[in-house]
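> take this sequence and fold it.
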Amino acid sequence: MLLLLLLLPLVGAVAVAPLKDNPRAAKSLALAVALVELLLTAVTWFSYSVVGAATERFQLVFDVAWIPSFGTRITLGVDGIALVMLALIAVLVPIVMGSSWADRLPEGRTAAGFYALLLTTQATLVGVFAATDIFLFYVFFEAMLIPMYFLIGRFGGPKRQYAAVKFFLYSLLGGLIMLASVIGVYVVSAQRLPAGTFSWTALQSIAASVPESVQIWLFLGFFVAFAIKAPLVPFHTWLPDAGAEAPIGAGVLLVGVLDKVATFGFLRYCLPLFPAASKTLAPVVLVLSVIGIIYAALLAVGQNDMKRFVAYTSIAHFGYISLGIFAFSTQAFAGSVLYMVNHGITTGLLFIVVGMLIARGNSRLITDYGGVAKLTPALGGVFLLAGLASLALPGTNSFVSEFLVLIGSFPREPVYTIIATVGIIFAALYVLWVYQRLFQGPVRGNAVLASLPGPGTMTDPGSALGEARSTFADLTKREIGVLTPLVALVLLLGIFPGPVLEVITPSVTATLHEVGLADPVGGVTR
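Next up is the predicted model:
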């Protein structure tokens, strides 16, 4: 099943790419492939045994030899953490395709190329989350940069080439540093096992016997790559540029899923394979996390570009995720994994709504809008819901995950948790401030006023607004269909997160055991 999940998007991309002269067929075929992938992911979800997860680290394992002389294998498997990330990808990709259906592409670019790259990105992400061979993980980690580079560089905004190159160079640098650690892990395994190996299971079995000084160097190689990808401050500077210049669909996958590879890597590789180093260096990561929460929130307040605003809010959210990971409790671990899922949903919703607003006003600048709720009340309502979910309002999905992170982190790291809590105040400030500027007050701003009929605006405001609504329209049926699943998930996971937490809990419990620490709070809240 996992091999099928990996290959189906690749086959779909190969089939879609030649349809350059038939954009509708290319879009329809790509969407059909994404929906089949969603169905197969649902089958995978129900094939996973929550009870069996207490004794089996990975399920649905696929394993064949790859390069025997180097000890590499094509080994795929999922635990609860990987499974929820595969589900997030499967949900977001068809929604991204639907939201991009009517996008105006740069001159010379085709819908077939765009949708083929989306499917290729999906395939590489499935490989990253399902790989249980470290070398295979590294291959997918680097491979996922390629389709995203082209999505940004060929289909993005005015500064797309600069943003794409910056994204690629930052990520490639991190990947090369990680490669040194991957080689180091192989050398260490050859000293303690009959032969060198890249198998996660074999490496984890010898992790405790590796000297801490060696672990620290190996940990740093993985950590730098993941800190760049996350991104943690001060490795974050590529994300605002990439997020701002990426097309909306690619931006949703970039911020909603691709960046989660880093926090997933912390849990899958850094903590279980280098437990002593993880505990020793945790204070450094916690400092970077809380700095990121406050720093990114303050920068988000001052943004005038809507897409950069979403990017900076994401940097702040990643601070909470990494705080929970390096607080070493099952509640914090579970909260961080759930936060990874919920952030993908919430930020995806916010990014798509921003894209819909930009498509109407042809401007990314917040100052070019005002009073938009008078023209598009439904769009304004969804933006407000996405914003409230982003600031973790009780009743929305993000509240559960943020609450678990904070309550799970406090017993072991009270000072960092208290500082992080201040970020909630800033989150309310930047979300409500942006909503006020965009949607409330009188109709204003160049992007909105351009839709008004001109002189009639002053003498007959009712008629003027009526004409404006016909050009600056509210949500269409297609847009409602795109947004409805995300809105439903925001509300459903806000009041009923139990099924997802039940899948996550055994895996995060196993991770804490692999680190060799006792749970300070006695288990995860179910």
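> C-alpha from now on. contacts and neighbour counts both.
Noted.
> just the helices in the stretch 301-450 of the chain please.
Assigned by DSSP state H, counting those that start in this stretch, the helices in the stretch 301-450 of the chain fall at 306-325, 330-361, 377-390, 397-409, 414-439, 446-449.
> which stretch among these comes nearest Leu92?
helix 330-361 (7.7 Å; CA to CA).
> export the helices of the stretch 301-450 of the chain to CSV and tack on mean neighbour count?
Compiled in CSV, the helices of the stretch 301-450 of the chain are given as follows (neighbours: other CA atoms under 10 Å):
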stretch, mean neighbour count
helix 306-325, 27
helix 330-361, 26
helix 377-390, 22
helix 397-409, 26
helix 414-439, 19
helix 446-449, 20
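> and for comparison, fold this next one:
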Amino acid sequence: LYVISADQLGTGTFDFATLRQLEITPGVQKLLFLGFFVAFAIKAPLFPFHTWLPDAGAQSPTGGAILLVGVLDKVGTFGLIRYCIPLFPKASSYFAPMVLALAVIGIFYGALLAIGQRDMKRLVAYTSLAHFGFIALGTFALTSQGGTGAVLYMVNHGLSTGLLFLVVGFLVARRGSRDVGAYGGMAQVTPVLAGVFLIAGLSSLALPGLNSFVSEFLVLVGTFTRYRALAIVATCGMVLAAIYILYLYQRTMTGPLVHEEARGVLDLSVREKIVVAPMVVLIIALGVYPKPLIDIIRPTVTATFVDVGHTDPAPTAPVNASQAGGHS
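Reported below is the predicted structural model:
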């Protein structure tokens, strides 16, 4: 980009506003888009550039995993919206079907791998792969609803996955094991911890009334207006989210038998309750009333797409003539 700006302007620049005004040929635009996209897709991560995620999530300390998967990986998806689409609008439209296909594959691939995990931290890491599939889906649907849902999903994913990693960290600290088989019937011993775990899990699977539902719904509605088949397939992927979360909760928290070595485990301390309380409150509050965040996100996302010529598709449902006359 610097070389192209030097060629066109006489002096090279890294100024974003100036770079957006460059006249880049379609072929070069596609190559530059791919360069940026692959870098941001690795950072996010998106399928098939995700291979570092499960190892990093599983081996990091709990605090590091929360920062990595709950916060820092949003840099990748932010970069897709902030840089790839504005700098390379034609290339974004050209590669959108490819990115959407990878996003849908990632939703199913991440969910299926999460279902089969026995390591709880790896399981939570794989759920992030599925969630980032939804974020990429909303971003490259190139609609205001999809884009708004994608950005909102970044916030909500940080809350739900951050809380999941925190709860798993509490369990590992108490039992010294990440293996799902080392637990069972924990709700009888640690009811408060089990309740927080359930809220975090239900948020991750996008239960209506909790924060992730609103963002996932906006992503799917925004995608449906332009790519109906992909939206329908992605909706089916939501079923898998219910499986991996509820299956994990069932194996660790429920059941009549408490694992022998877990009988003396302590419930959440006052300090731990203070740590999780704000996240639980935000998960519920944003599920019931997400409007303040949406009002901040929607204008910026819409302006970004409109600036590069991506407008929402016209409604396909016919308008009743008598209703139209009445409204006029």
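> circling back to that earlier point, in a markdown table, list the helices of the stretch 301-450 of the first structure along with distance to Phe62 of the first structure.
Below are those laid out as a markdown table (distance: least, CA to CA, whole Å):
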| stretch | distance to Phe62 of the first structure |
| --- | --- |
| helix 306-325 | 28 |
| helix 330-361 | 24 |
| helix 377-390 | 37 |
| helix 397-409 | 31 |
| helix 414-439 | 40 |
| helix 446-449 | 53 |
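> figure out which of those is closest to Leu8 of the first structure.
helix 330-361 (22.5 Å).
> how about that closest one, aligned to which bit of the second structure?
Using TM-score structural alignment, helix 330-361 of the first structure lines up with residues 144-175 of the second structure.
> pull the distance from the matching stretch to the chain's centre.
8 Å (CA atoms, centre = their mean, to the nearest Å).
> that one: average distance to aligned residues in the first structure?
Here the mean offset of stretch 144-175 of the second structure against the first structure after fitting is 0.5 Å, by mean CA distance after the TM-score superposition for the first structure.
> secondary structure element holding Leu46 of the second structure?
Using DSSP states H and E, Leu46 of the second structure maps to neither a helix nor a strand.
> give me the number of residues near the aligned residue in the first structure for it?
Matched across to the first structure, Leu46 of the second structure falls on Leu232, judged by TM-score structural alignment. Leu232 of the first structure has 26 neighbouring residues, counting by other CA atoms under 10 Å.
> what's near enough to touch Leu232 of the first structure?
Leu232 of the first structure makes contact with Leu288, Ser289, Gly292, Ile315, Phe318, Gly319, according to CA atoms under 8 Å, 6 or more residues apart in numbering.
> out of everything not next to it in sequence, what's closest to Asn446 of the first structure?
What sits nearest to Asn446 of the first structure in space, not counting adjacent residues and going by CA to CA, 6 or more residues apart in numbering, is Asp368, at 4.9 Å.
> distance of the one you found relative to Pro377 of the first structure?
Distance of Asp368 of the first structure to Pro377 of the first structure, computed by CA to CA, to the nearest Å: 18 Å.
> one more: Ser189 of the first structure?
To Pro377 of the first structure, Ser189 of the first structure is 60 Å away according to CA to CA.
> same deal with Trp238 of the first structure?
34 Å.
> Gln59 of the first structure too?
Distance from Gln59 of the first structure to Pro377 of the first structure, counting by CA to CA: 46 Å.
> equivalent analysis for Ile228 of the first structure, please.
For Ile228 of the first structure relative to Pro377 of the first structure (CA to CA), the value is 38 Å.
> before we move on, what about Leu273 of the first structure?
Taking CA to CA, one finds Leu273 of the first structure at 51 Å from Pro377 of the first structure.
> now swap in Phe496 of the first structure and tell me
The value you get for Phe496 of the first structure to Pro377 of the first structure, if CA to CA is used, is 28 Å.
> same question, Leu438 of the first structure
With CA to CA as the criterion, Leu438 of the first structure and Pro377 of the first structure are 12 Å apart.
> and Leu220 of the first structure, what pairs with it in the second structure?
So, by TM-score structural alignment, Leu220 of the first structure is matched to Leu34.
> which residue in the second structure lines up with Leu299 of the first structure?
Match for Leu299 of the first structure (TM-score structural alignment): Leu113.
> which residues touch the nearest residue to that match once chain neighbours are set aside?
Sequence neighbours aside, Tyr126 is the residue nearest to Leu113 of the second structure in space, at 6.6 Å (criterion: CA to CA, 6+ apart). By CA under 8 Å, 6+ apart, the contact list for Tyr126 of the second structure reads Leu53, Pro54, Gly110, Ala111, Leu113, Ala114.
> before we move on, which element is the first one in?
Assigned by DSSP H and E, Leu53 of the second structure belongs to helix 52-59.
> do the last one as well
Here Ala114 of the second structure sits within helix 89-115, counting by DSSP H and E.
> what residues sit buried inside that helix?
By 16 or more other CA atoms under 10 Å, the buried positions in helix 89-115 of the second structure come out as 89-93, 96-97, 99-100, 102-115.
> stretch 498-513 of the first structure vs the second structure - mean distance after superposition?
Counting by mean CA distance after the TM-score superposition for the first structure, stretch 498-513 of the first structure comes out at 1.1 Å.
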